[in-house]
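> Prediction below, plus the sequence it came from.
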Amino acid sequence: MKHQHHEHHEHLHKNHQHKSHDDHSSSKNHDHHSSHGHHAHMIDDFKKRFYISIAITIPILLLSHMIQSFLNVDWKFPFDIYILFLLSTFVFFYGGYPFLKGAIDELKQKIPGMMTLIALAITVAYVYSTFIVFGLSGMDFFWELATLIDIMLLGHWIEMKSIMGASNALEELVKLMPTEAHRIDEKGNMKDVPVSVLKPGDHVLVKPGEKIPVDGEILEGKSSINEAMLTGESVPVIKQVGDEAIGGSINGEGALMVAVKKIGHETYLSQVINLVKEAQASKSRTQDLSNRAAKWLFYVALIAGVGTFLVWLFLGASLSFALERMVTVMVISCPHALGLAAPLVVAVSTAISAKKGLLIRNRVHFEDAWKIKAVVFDKTGTLTKGEFGVTDILLNSNLTEEELLKLAGSLEAQSEHPIAKGIVKELENRNLSIIKPDKFESLTGKGLHGIVNGKEVKVVSPGYLREENISFKQENFQRLADQGKTVVFVIVNNELKGMIALSDMVRESAKEALQQLKKVGVQSFMLTGDNKQAADYVGKQLGISEVYAEVLPHQKSDKIEEIKRRGLSVAMTGDGVNDAPALAKSDLGIAIGTGTDVAIETADVILVKSDPKDVPIIIELSRATYRKMVQNLWWAAGYNIATIPLAAGILYKQGILLSPAIGAVLMSLSTVIVAINAKLLKI
């Protein structure tokens, strides 16, 4: 593992310019905050425009002659048409501004979409209605214009709210690094300094339980270092003089003197930050369904509208009649319902997912999850609980399992090591009491020693037995080690009494999750920084055929790429810092809710209940959401496609002509149907 870490550093640093960690992180945070703030500002802008426009739409509706004839009332008064014109002009320019601006952007990029379609409809309605005010004969479209703008503002506001939740992953990664270090000068004096002032060659002291502030080499001391958050290795690694220490990892029970080797931009954690940054930047935003539908409807509206105008003129109709037909066709081609078809489904599916304990942070990737064909699971903390449990107790003497556990557990209760916690938990499970040792000491990197109930007890590693030339059953030990289990030996009064094997416990729900995924045609993979034996053992228990073990964080995102190259759309499920680049690189990143903040911030969906069984639920929900969206788009656009020929006057000879008023009623009806259909997603 050490050797690989080193290679990883070399491989990643070759092409990087060096820059201080503080400078690097603050510029990133600044970029992130500015984009986050911009997004929030846009949501507020749509909300404000919607409320103001809807307030002004009320008098527009009351002043509209068409609405008055509907209600069978007459509220006409001198110059009412000019007041109607002024109010509608305000709604057109103020409420319609985002769509007019959006249309210009879309047309500049030569990709007309939703904005261009809306802009076409409101501009045609506004210009035509203005001509009516100033002398052209016909019926104005001001109320159509105002309600269309209101509904589109509402749709975009709903949509943007559900896409909000920009990622703070980079800030969370930076937070993992300590900001201060205990620097030791030439005279041996200790001074607390900001990490940013450290230079390669400086010496820093790392006390027990502290985070290592920089990447460096151990000069003095020996300790077990927990690198689980960074590398995925579930067992703390024993490190001594000459070994490499990674910044951000947690020191165990021993004090260490570390020589600074890499700072700022060069550190291992900074490389992980860079990988996340790159992967996030390269994620393309898929053009959503309704945008694609809008693009085609724009062309339909343009061709049908101009065609209608020319045909009627050719058939000898008056200019005002041909214009009215053209405008009716163009306004009807822009469905009110289309603006709500996707956002309403999105809002309903977001509510459903929240109830099920799924927090969706990136709508675009969640909506695309219906395409997922492979799910890659991290092992430690995702498929397993990330905590040790006793799996085997092999006795070497006349002691019972309970007696052996009690002696070992009473010593282990004094330690904070993950293995100690596993043994103590087994005592609790068996309702065994802990005896307070009369004497206790930690044998750094080897185990524990103490006096329990008058007996001298040692709980030690295989290395200690080899050092002391104590013989033990190699085949039993090897069998357990091959399953990736950690084995400790219990020595009582200098006599080996037995061995206790522990491993990371598999989550009960993981098996069900994998069976469920298989049912819906999704392949499962396992990816872990842990050793091969431990990974294969868990893979066998869960029936996962493809297991990638001893994979470093930068290699995790490479593995995701590798699976993608098979033509599979990939979801990644993980919980650690080491998973962040892979979560960012995958088509759908799923974070376990109990995981690190970094993994959570990089993910598209968070499983609040930390239950792998929720992974198939995400895919099912996304598939249902996609189906509903497609249905809604057909409803929304279908009405319009069917009514365009009627609006154009194809059945004029049969006495059937779709008036703007009837067109408007049909529009409202399609909007209601779309809203009801979105709600049916709950069922």
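Now that the structure is in, tell me what you want to look at.
> switch to C-alpha atoms for all contacts and neighbour counts from now on
Fine.
> Taking the centroid of the protein, which residue is nearest it?
When CA atoms, centre = their mean is applied to the chain, the residue found nearest the centroid is residue 604 (1.6 Å).
> Tell me who's in contact with that residue.
The contact partners of residue 604, by CA atoms under 8 Å, 6 or more residues apart in numbering, come to 360, 361, 362, 363, 365, 366, 588, 589, 590, 591.
> is it fair to say residue 470 lies in a strand?
No - Residue 470 is assigned coil when assessed by DSSP: H, G, I helix; E, B strand; the rest coil, not a strand.
> hey, where'd the helices end up in the stretch 1-150 of the chain?
2-13, 21-63, 65-71, 80-90, 97-108, 114-133, 142-163 (DSSP state H, counting those that start in this stretch).
> Which among those is found nearest to residue 391?
Closest to residue 391 of the helices of the stretch 1-150 of the chain is helix 2-13 (CA to CA; 28.1 Å).
> So which elements touch the closest one?
Identification of packing neighbours for helix 2-13 by 3 or more CA pairs under 8 Å, 6 or more residues apart in numbering; DSSP states H and E yields no helix or strand.
> and that helix, which residues are buried?
Using 16 or more other CA atoms under 10 Å as the test for burial, helix 2-13 gives 5, 8, 12, 13.
> now the residues you listed in CSV, with distance to residue 456?
Listed next are the buried residues of helix 2-13 as CSV, based on distance: CA to CA, whole Å:
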residue, distance to residue 456
5, 40
8, 45
12, 50
13, 51
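> so which of those residues comes closest to residue 164?
Comparing the buried residues of helix 2-13 against residue 164 with CA to CA places residue 12 closest, at 32.6 Å.
> Spatially, and excluding backbone neighbours, which residue is closest to the closest one.
With CA to CA, 6 or more residues apart in numbering as the criterion, residue 12 has its nearest non-adjacent residue at 7.1 Å, and that residue is residue 271.
> Structure two is appended below for comparative analysis:
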Amino acid sequence: MPRTAEPIVLDIKGMTCASCVRRVERALSRVPGVETASVNFAAETAQVTGEVDIESLIEAVRAAGYEAAPAANRLERAAMRGEEARRTLRTLLAMAAFGVPGLLLAMASDLGGLALFGNHTLHGYIVLALATPVQVVLGWRFYRGAAASLRQLNPNMDVLIALGTTVAYVYSAAVVLLQRHDRAMYFDVSIAVLLFISLGKYFEERAKGAAGDAVASLLRLAAKTASVLRDGQELPLPVDELRAGDIVIVRPGERIPADGRVLRGRGVVDESMLTGEPLPVERGPGDPVVGGTVNQDGVIEVEVTAVGAQSILQRMARMVEEAQGTRSPVERAVDQVAAVFVPVVIVVATATAIGWGAIGGEWLKGMLAAIAVLVVACPCALGLATPTAVMVGTGLAAERGVLVRTAEVLERIRGLNVVVVDKTGTLTEGRPSVTDVVPAPDWDAADVLRLAASAEFGSSHPLARAVVDAAQERGLPLEPPEAVESVAGEGIRARVAGRTVVVGRRGFLPEAIPFELGRRWDEAESRGATVVGVAVDGRLAGLLAIEDAVKSTAPRAVAALRRMGLRVVMATGDHERAARAVAAKVGIDEVHAELKPGEKLELVRQLQAQGLRVAMVGDGINDAPALAQADIGIAMSTGTDIAIEAGHVVLLHGDIAKVAEAIALARATMRTIWQNLGWAFAYNALTIPIAAAGLLSPLIAGAAMAFSSVSVVANSLRLRTRARAIAESVGNVFVPPSQNFFRATREPLLGLGAAVLVLLVPWVVFTGIGRGWW
């Protein structure tokens, strides 16, 4: 079976903590033909590459005790997650109908030995009857997960919850059935722990859905129908039926249904969903447009060039989803810790029970302390700390026009010391134009330009396109070139109408530059122009001065990078004078000019040899070797051609100001990850000893455990609230989600579940007072 270009993505159900991730990954990796397997706990997905069929992967996951299925449509997955959260809430509320009365009756017994109708036996049986459905229905998911993990000899969080609540329930049931009215019942512990943890899981699911909503938000931008011209008639068709070559009509206020090129008409297109830029742009004949953007004014006819999986929108969504599915080195290290966490907790709980009983003779207190240890330990927080922050960070970056390929990139960006930037198309607009044509004596300017443009015809180099455009604008007839020889960083040699034409740098020309032309050459370079010579049949025919305007955002971007403590270096193939003229305008002191692609690569290597972490910012074509060598390759894109393979990071708008924002966002994401990990480790390090010492009730332990997981996810979501501050800290304009179409479609995070929380808190307080836990 041939290896597919795209990884196989599976939806995974049943994972409850970070140890589950390792178990699923191990099961997938053992399938013959699998090259890599990466499981994302927060997204509940697995990405697999290799020569393997999907049925074998699903069977391997099921054998490990989990459910797997081919990944659903991204929008369907978001809807399924929402429905699952609502189903969890309905079950939770139904069980609260049993659990709340059970808690009240248990609390009445605890506070003053009160019993219904003064009958302790009847009272006990009623509480048992109320606690049993909660233990069975809410506890079932934990029993099932615990059984699966124990079969694999890899206990997880489910084992801790199942063991702790079962001990409390079985002990209390024995007290009731044996009618030992002198002993306390602990049904309130099993009920409250299951209610709290299930409520925490509901909040966690809702928060994880919010963290991963960026992909679904992207896809919601797609138009549903299109007005297509076929056989001279305008037909409404579903977008799924469009094919390349179709002509679609887009009226004011309509979304452009697919990627394409404008054939007729002019429109004003809002591309903020793609670039994060607030101002619309004018699009006319020949201009590219992207599906999902909005035509605000004018009627345009668009020829479809890409549909389905090849569209910009789908490729953006796929890249964001793949980044969210990858794991950083930090996450892999945490997973190794989590793999031994649960067995260690079980050993500590066992030692706690034995210690209290054997040393102090207080077996009952030892049992309660052991239950508290089992319940309070939270590997979930460890498992959620990194992936939720990565999901929010990469999703937010996509909304801001920055695509990050992997989670590891975020970690590497944080350690950058140097940013190397190309000049043409990075600091400048990338739309150079011929400003002067200086002919040699006995030559006409039009002939010089015509021959140079004929030689350059067909080249994709920005300077070559500028020469060809200048000739075409003047209506000069061009000849097809023959025997074209292009030398990177030097120039081009070709046969045009039987004559040998050379266009390029000084050293590439066949003869020395005469004094007067040399003076004009130096004069043009001194003002920042790029100058190329034109030689015909071995004799210099003239000079072409080409200028490219500096991007308005470049000075601000360079200043922001320097404020962040980064060294900014220009590396360009242009001549020294032009390079330094642009560098002076944008505020760069260190300039390396007249570099060939291989020399840019060598510059990056030299910086790395000094122990520096280097980012290279370029166009993804001429700078490909340096981009690949750099610790972080940042590819500039026009927003219509995502050079996904060119770099670790892709800037959709081709705006260097986004470089500083991407670095700031990566740093904020990594800070959030370390905050999450610090909280998760500190929580477990603090609460487990307190629980073992008998100073923490099992009921409070359950609430604390639920709060721990939810707090980690909530902290990750705070990244979204800081998006404006991050953008404005580097001088960028922040486009609110309501303007760039990443509209919030989520329901309130707490929803009806808040009612349960409000009711449970007083019971926890009063029960603690009655038992002297405070």
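That came through, no problem. All values derive from a computational prediction rather than experimental measurement.
> coming back round to it: among the helices of the stretch 1-150 of the first structure, which is nearest residue 406 of the first structure?
Comparing the helices of the stretch 1-150 of the first structure under CA to CA, the one sitting nearest is helix 2-13, at 35.6 Å.
> Check the offset of the closest one from the chain's centre.
28 Å (CA atoms, centre = their mean, to the nearest Å).
> Ok, stretch 48-67 of the first structure next?
Counting by CA atoms, centre = their mean, stretch 48-67 of the first structure is centred 40 Å from the centre of its parent chain.
> How about stretch 464-480 of the second structure?
For stretch 464-480 of the second structure - counting by CA atoms, centre = their mean - the centre lies 43 Å from the chain centre.
> Same question for stretch 638-647 of the first structure.
That offset, for stretch 638-647 of the first structure, works out to 40 Å (CA atoms, centre = their mean).
> follow-up on the earlier one: just to be sure, which of the contacts of residue 604 of the first structure are found in helices?
For the contacts of residue 604 of the first structure, membership in helices holds for 363, 365, 366, with DSSP state H as the criterion.
> With the second structure overlaid, report how far the helix or strand hosting residue 668 of the first structure is off on average.
If you go by DSSP states H and E, residue 668 of the first structure is part of helix 660-679. Per the superposition on the second structure, helix 660-679 of the first structure and its aligned residues are separated by 4.3 Å on average (mean CA distance after the TM-score superposition for the first structure).
> Output the contacting helices and strands for that helix.
helix 319-333, helix 336-355, helix 614-648.
> Need the residues that contact that helix.
66, 141, 144, 328, 332, 335-337, 340-341, 344-345, 348, 628-629, 632, 635-636, 639-640, 643, 647.
> Report all helices and strands that the lengthiest strand in the second structure contacts.
Identified as the longest strand of the second structure according to DSSP state E is strand 539-547. When contacts are defined as 3+ CA pairs under 8 Å, 6+ apart, strand 539-547 of the second structure packs onto strand 433-439, helix 445-456, helix 515-526, strand 530-536.
> any chance of the ones you listed in a markdown table, plus mean neighbour count?
Formatted as a markdown table, those follow (neighbours: other CA atoms under 10 Å):
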| stretch | mean neighbour count |
| --- | --- |
| strand 433-439 | 19 |
| helix 445-456 | 25 |
| helix 515-526 | 15 |
| strand 530-536 | 25 |
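> Now render the ones you listed as JSON lines, adding distance to residue 591 of the second structure.
As requested, these are arranged in JSON lines below (distance: least, CA to CA, whole Å):
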{"stretch": "strand 433-439", "distance to residue 591 of the second structure": "23"}
{"stretch": "helix 445-456", "distance to residue 591 of the second structure": "28"}
{"stretch": "helix 515-526", "distance to residue 591 of the second structure": "15"}
{"stretch": "strand 530-536", "distance to residue 591 of the second structure": "16"}
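> Minimum distance to residue 476 of the second structure: which of these has it?
Closest to residue 476 of the second structure of those is helix 445-456 (CA to CA; 6.1 Å).
> Strand 539-547 and the closest one, what's the angle between them?
If you take axes from the mean of the first three to the mean of the last three CA atoms, to 10 degrees, helix 445-456 of the second structure sits at 80 degrees to strand 539-547.
> got the angle between the longest strand of the second structure and strand 433-439?
Orientation check (the same axes, to 10 degrees): strand 539-547 of the second structure against strand 433-439 gives 150 degrees.
> Past strand 539-547 of the second structure, which element shows up next along the chain?
Counting by DSSP H and E, what follows strand 539-547 of the second structure is helix 554-563.
> Mind reading off the mean deviation between that following helix and the first structure?
Helix 554-563 of the second structure differs from its equivalent in the first structure by a mean of 2.9 Å after superposition (mean CA distance after the TM-score superposition for the first structure).
> Next SSE downstream of that helix?
Using DSSP H and E, the first helix or strand after helix 554-563 of the second structure is strand 567-571.
> That following strand packs against which elements?
Checking 3+ CA pairs under 8 Å, 6+ apart, strand 567-571 of the second structure ends up next to strand 418-421, helix 554-563, strand 590-592.
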